[in-house]
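Undergrad: Need coordinates for the below:
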Amino acid sequence: MTAAAPVWSVDPRTGKPREQVAVEATPQEVDTVVRAAHAARGALADRAVRAAFLRAAADHLTAAREQLVEVADAETALGPVRLTGELARTCHQLRAFAGVVEEGAFLDIVIDHPDDSAVPPVPDLRRHKVPLGVVAVYSASNFPFAFSVAGGDTASALAAGNPVVVKAHPDHPALSELVAKVLRRAAAGHGLPADVLGLVHGFDAGVELIRHPLIAAAGFTGSIRGGRALFDAAAARPVPIPFHGELGSLNPVLVTEAAAAERAAGIGTGLAGSMTLGTGQFCVKPGLVLVPSGAAGDGLVKTLTDAVSDTDPGVLLDHRMRDAFLAGVTERAQLPDVESPVTPGAGGEHTVSAGFLTVPAERLTAPGPHDLLLEECFGPVTVVARYADDTEARAVLARLPGNLTATVQLSTEEASGAGHGADLLAALTPLAGRVVVNGWPTGVAVAPAQHHGGPYPATTSPSTSVGATAIERWLRPVVYQNTPEALLPPELHDANPLGLPRRVDNHREG
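TA: As a prediction, the model looks like this:
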């Protein structure tokens, strides 16, 4: 029998292994973990226990902050400041979902009493939402806390009452193990079995996970290639399951001529900060920026050049990503009419330097080799497309696939409603799940109104992985017809003993 492959923690600053953390899970081990999670479903039925568990998880993570950040930095090179903030965001998200669970509106309770006068007659109907079952979560490389073991998919799935099995990301396996232990301690403190959170390592284990018959849904954050393969596997199962994948995003930015004339320096500086934040490894990094030709646009590019030139080289999450970045920027820079005011590339043996490319927007208005510039390049690089007029800019926008975000930089007058600001907003809305005006897309606030998703290939479903409504991914509605109250769950009793928000006979209560 072939020995299981070891799982190593690697220092991205040197490319050298730090320690062996685990071994890749065999199909039998994946089966054991999933079945144990499935058996733990009943333990999550009590909403009060779930809410207390989520808050305890946040408290335990906060208490272990020093150790967690140290391990995360050793495996990702993202730096203590960034990681401390990301951990705080993750804990805030867990506490926010605890509040969602307690409030109960996510159950979407609707009661219609019998109405024989209706056409056709209405029987007694009572609807609410129930958990799907065991959820598979595929961790992201670039957010070792917020989109990994204790991240948004895990928090929202647990909040909905589903056990979770996480496929750890190979870029931070030691951190994954540590976070899983912290969450299991929090679970034990509230009488929950450790199996409400499972963890497996290995590429093959991830494939086995999506195919397992007891997996009821999956959440993924990663590449288009990897996400699409899992999405197809989820759809090809004998019983297909929902697959909520975040696959990739160009996050276009349109700068109007009036905005460039009004504040070229501010826009150029802001763009430089956004595209290099986290060494360009944010899923909402602006990857394509439409800038007007002419003096105003020239000023913006000059400011961008100065700001990006002052950016220090950085370390990417692993050397595979570094190789892909170097190959990607080289291929793009060799296209006709593409220039490099600041050349992105190797900043050292283990680092990369930030830069940007420019191209006439006309090159992007029709299919051709320059379509490569309309694909995400992970790392500290963006493409500045110089457009001659609004028609040319809109022609480029019309060719873009779905995105997580789309941004427009307007002048003060345009933002007040004058000119074509509203028309530009309408043109960007079909492209993305979040439209930003006079700001930058990097930074995704954890708030009830937040939406982190978008048309394909940004995501595979019209849902969000951030914000309160992420819980809807892991629920399904069930309606009971003409069911005696003694047989109904308490959530659907007429007296509303749990005090839940609901709609009764088309009138909202609570």
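
Undergrad: okay, CA-based contacts and neighbour counts for the rest of this
TA: OK.

Undergrad: any chance you could map the strands in the stretch 51-200 of the chain?
TA: Assigned by DSSP state E, counting those that start in this stretch, the stretch 51-200 of the chain shows strands spanning 109-112, 125-131, 134-138, 164-167, 197-200.

Undergrad: From the contact counts, what lies against the first one?
TA: Spelled out, that is strand 109-112. Here strand 109-112 is seen to pack against strand 125-131, strand 502-504 when contacts are counted using 3 or more Cα pairs under 8 Å, 6 or more residues apart in numbering; DSSP states H and E.

Undergrad: List the buried residues for the shortest one?
TA: Of the residues in strand 502-504, those scored as buried under the neighbour-count criterion (16 or more other Cα atoms under 10 Å) are Arg502, Arg503.

Undergrad: what does that strand contact?
TA: Identification of contacts with strand 502-504 by Cα atoms under 8 Å, 6 or more residues apart in numbering yields Ala105, Asp108, Ile109, Val110, Ile111, Asp112, His113, Arg508, Glu509, Gly510.

Undergrad: Separate out the buried members of those.
TA: Members of those classed as buried by 16+ other Cα under 10 Å are Asp108, Ile109, Val110, Ile111, Asp112, His113.

Undergrad: In TSV: these, plus distance to Lys129.
TA: TSV is the format used below for the buried ones among the contacts of strand 502-504 (distance: Cα to Cα, whole Å):
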residue	distance to Lys129
Asp108	6
Ile109	7
Val110	10
Ile111	13
Asp112	16
His113	18
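
Undergrad: Before we compare anything, build this one as well:
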Amino acid sequence: MSTPLLGLSYLGFARGRPGAYRWQSFNTTTWNHLPEFFHSATAEDVATAGNLAAEAAPVLAALSGKAKAAFLRDIAVRIEAATPALAARAQAETSLPEARCLGEIGRTMGQLRLFADLVEKGQWVDARIETANPERKPLPKPDHRSMCRALGPVAVFCASNFPFAYSVAGGDTASAFAAGCPVVVMAHHAHPGVADLMGGLIVDAVRAAGLPEGTFSMLQGDGREVGQLLAKHPAIRAIGFTGSRTGGRALMDTAAAREVPIPVYAEMSSINPVVLLEGALAARGEAIATGLGASCTLGVGQFCTQPGLLLMVRSAAAEAFAGHLAAQFRAAPEGVMLTPPIQQAYVKGLTARSGRGGIQTYAPGKGSGKPGRALPTLLAVAAKTFLSDKSLQAELFGPCSLIVWCDDAAQLHKVLGALEGNLTATVHGTDEELAANAALIERLAALAGRVVVNGFPTGVEVSHAIVHGGPYPSLSDGRTTSVGSNAIYRFTRLVCYQNFPDAALPVELRAANPLGILRMVNGEMVK
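TA: Reported below is the predicted structural model:
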């Protein structure tokens, strides 16, 4: 892949103009800037991208499932061919290791292909048919046929910690394309080179498919300023966001204040509580500590599913487990964080938390003192203190976890009841403990979008059944998921066709069912 990095936005098939602000990527391993300059999109660029998307929307909404599938697969093929260049640039801009970059590229291609398979089969549209009954009394029954249709142009805000899977060609973009929506990406300023390369691949795929140039645009720049302009553009019909609670909340407020409000699907903040029951700790505490320590410190703790809160009732087994876990944290090496601001925020938050009264430090470790590094840290606090200070359940993005010591099961339930929404909740227990704790499982299900038993929450498998979401503030809309095939429904709306002649209906709703999809007909699922 020899495409030069121009550092400009993509406005359909054209490139943007240099704005007043420019910047360089920063390598936190070498602590140096990379040589290329990137230029922030102008207000005119944002307007152009939005207008092009509006023009493309009707064409994409009318695309067949086969056409959308071919487009998505072509993007994946182009990414696969460009993998070496993409991985090298991501390593330079994020300090992520090669294996992580390659794995994430593979996941990105997998997501695109999953959505391609989904829309090619066609069943995802949730076609429902209620046939007419003109003889019904006292009023005739009309013919109703409904299905999911594309919502319109989608703004996608890229994540700092996933330069591929949650970025330019990531899950939000893939699911929006699959739904038949144009996409305007707000690239993340921490890895603009990766965005530049990936944006070029998608533009090439748009050209090859003969689609309108407004199918895809990508804006470079500061997500707060350029992103706010994008969120306000009248053509945008929905927003996908992965990032901080502050950033997500700002977009939610902007979207709600528009003349025509739009939905924001923001993945924001999660501390992913883990409940550790005494029987499991007595039976296999050391093994659980080994796995949990690895999960807490994986990727320098820079995962939205990092287990940040560990709940236990005090016992001899729990105390022994805490000792094993502390040893895992002390043995874990310090790591390079993604960006200086992320590392600085981690150090600031850790300093404030560890300095609070009632907080014990179980595993401070010893760092090298090099800039940009973070040291895994295990803290502990009594449940009474935790319940008195809501700041202790704020996400601390990095390799830090907090043990909450509970006096009894009732207090543990009280702690769970005080928690905000989360992406995941985990419980470790014996079969007997799990059978006896149905109320605990239900509480965890009310708290999070994914409940894990005797495992660890890091690692999100992309599948048809996965739920990567949860009650606020883990997600702005806890009814949805940002990963897996169900993510497509965020960018759709239901349309009902009443008393239409068969030839005028969308093909998915016609009497002969030419696509052979499973449909609900008069309350029964049939093909």
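
Undergrad: For the two chains, what TM-score is obtained?
TA: The TM-score (TM-score structural alignment, normalised by the length of structure 1) is 0.96; 504 aligned residues with a Cα RMSD of 1.7 Å.

Undergrad: returning to that earlier point: point out the most buried one among the strands of the stretch 51-200 of structure 1.
TA: Highest mean neighbour count among those (mean count of other Cα atoms under 10 Å): strand 134-138, with a mean of 30.

Undergrad: which part of structure 2 lines up with it?
TA: Using TM-score structural alignment, strand 134-138 of structure 1 corresponds to residues 153-157 of structure 2.

Undergrad: which residues touch that stretch?
TA: 50, 53-54, 57, 167-168, 172-173, 176, 181-188, 223, 227, 230-231, 235-242, 491.

Undergrad: Which single one of the contacts of strand 502-504 of structure 1 is nearest to Ser176 of structure 1?
TA: Ser176 of structure 1 has its nearest neighbour among those in Ala105, at 31.7 Å by Cα to Cα.

Undergrad: Trace that closest one over to structure 2, please.
TA: Going residue by residue (TM-score structural alignment), Ala105 of structure 1 aligns to Gln123.

Undergrad: now, the most widely separated pair of the contacts of strand 502-504 of structure 1?
TA: Top of the distance list for the contacts of strand 502-504 of structure 1 (Cα to Cα): Ala105 and His113, 20.0 Å.

Undergrad: re earlier: a markdown table please, covering the helices and strands packed on strand 109-112 of structure 1 and showing distance to Gly419 of structure 1.
TA: Below are these laid out as a markdown table (distance: least, Cα to Cα, whole Å):
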| stretch | distance to Gly419 of structure 1 |
| --- | --- |
| strand 125-131 | 46 |
| strand 502-504 | 43 |
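
Undergrad: Quick one: closest of those strands to Arg228 of structure 1.
TA: Per Cα to Cα, nearest to Arg228 of structure 1 of these: strand 125-131, 24.9 Å.

Undergrad: Which strands or helices does that closest one pack on?
TA: Right, strand 125-131 of structure 1 is packed against strand 109-112, strand 475-481 by 3+ Cα pairs under 8 Å, 6+ apart.

Undergrad: still on that earlier bit, can you check which of the strands of the stretch 51-200 of structure 1 gets nearest to Leu400 of structure 1?
TA: Between those, strand 134-138 lies closest to Leu400 of structure 1; by Cα to Cα that is 26.7 Å.

Undergrad: thinking again about what came up before, among the buried ones among the contacts of strand 502-504 of structure 1, which one sits closest to Thr351 of structure 1?
TA: Relative to Thr351 of structure 1, and with distances defined as Cα to Cα, the nearest of these is Asp108, at 49.4 Å.

Undergrad: wait, isn't that closest one in contact with Val130?
TA: No: contact criterion Cα atoms under 8 Å: Asp108 of structure 1 and Val130 do not qualify, at 9.9 Å.

Undergrad: any chance you could map the strands in the stretch 201-350 of structure 1?
TA: 215-221, 243-246, 252-255, 288-292, 339-342, 345-346.

Undergrad: out of those, deepest packed?
TA: Per stretch, and counting mean count of other Cα under 10 Å, the top mean among the strands of the stretch 201-350 of structure 1 goes to strand 243-246, which has a mean of 28.

Undergrad: By how much does that strand deviate from structure 2 on average?
TA: Taken over the aligned residues, the distance from strand 243-246 of structure 1 to structure 2 averages 0.6 Å (mean Cα distance after the TM-score superposition for structure 1).

Undergrad: tell me, that strand lands on which residues of structure 2?
TA: Going by TM-score structural alignment, strand 243-246 of structure 1 sits over residues 264-267 in structure 2.

Undergrad: now the matching stretch, how far from the chain's geometric center?
TA: 8 Å (Cα atoms, centre = their mean, to the nearest Å).

Undergrad: Now tell me what touches it from outside.
TA: 238-244, 248, 251-252, 255, 469, 473-477, 482, 490.

Undergrad: swap the cut-off to 7 Å and go again
TA: Identification of contacts with stretch 264-267 of structure 2 by Cα atoms under 7 Å, 6 or more residues apart in numbering yields Ala238, Ile239, Gly240, Phe241, Thr242, Gly243, Gly248, Met252, Ser474, Leu475, Ser476, Asp477.

Undergrad: Pull the contacting residues for the first one.
TA: Going back to what we said before, that points to Ala238 of structure 2. Counted by Cα under 7 Å, 6+ apart, Ala238 of structure 2 has contacts Val154, Ala155, Ile262, Pro263, Val264, Phe491.

Undergrad: No further questions, thank you.
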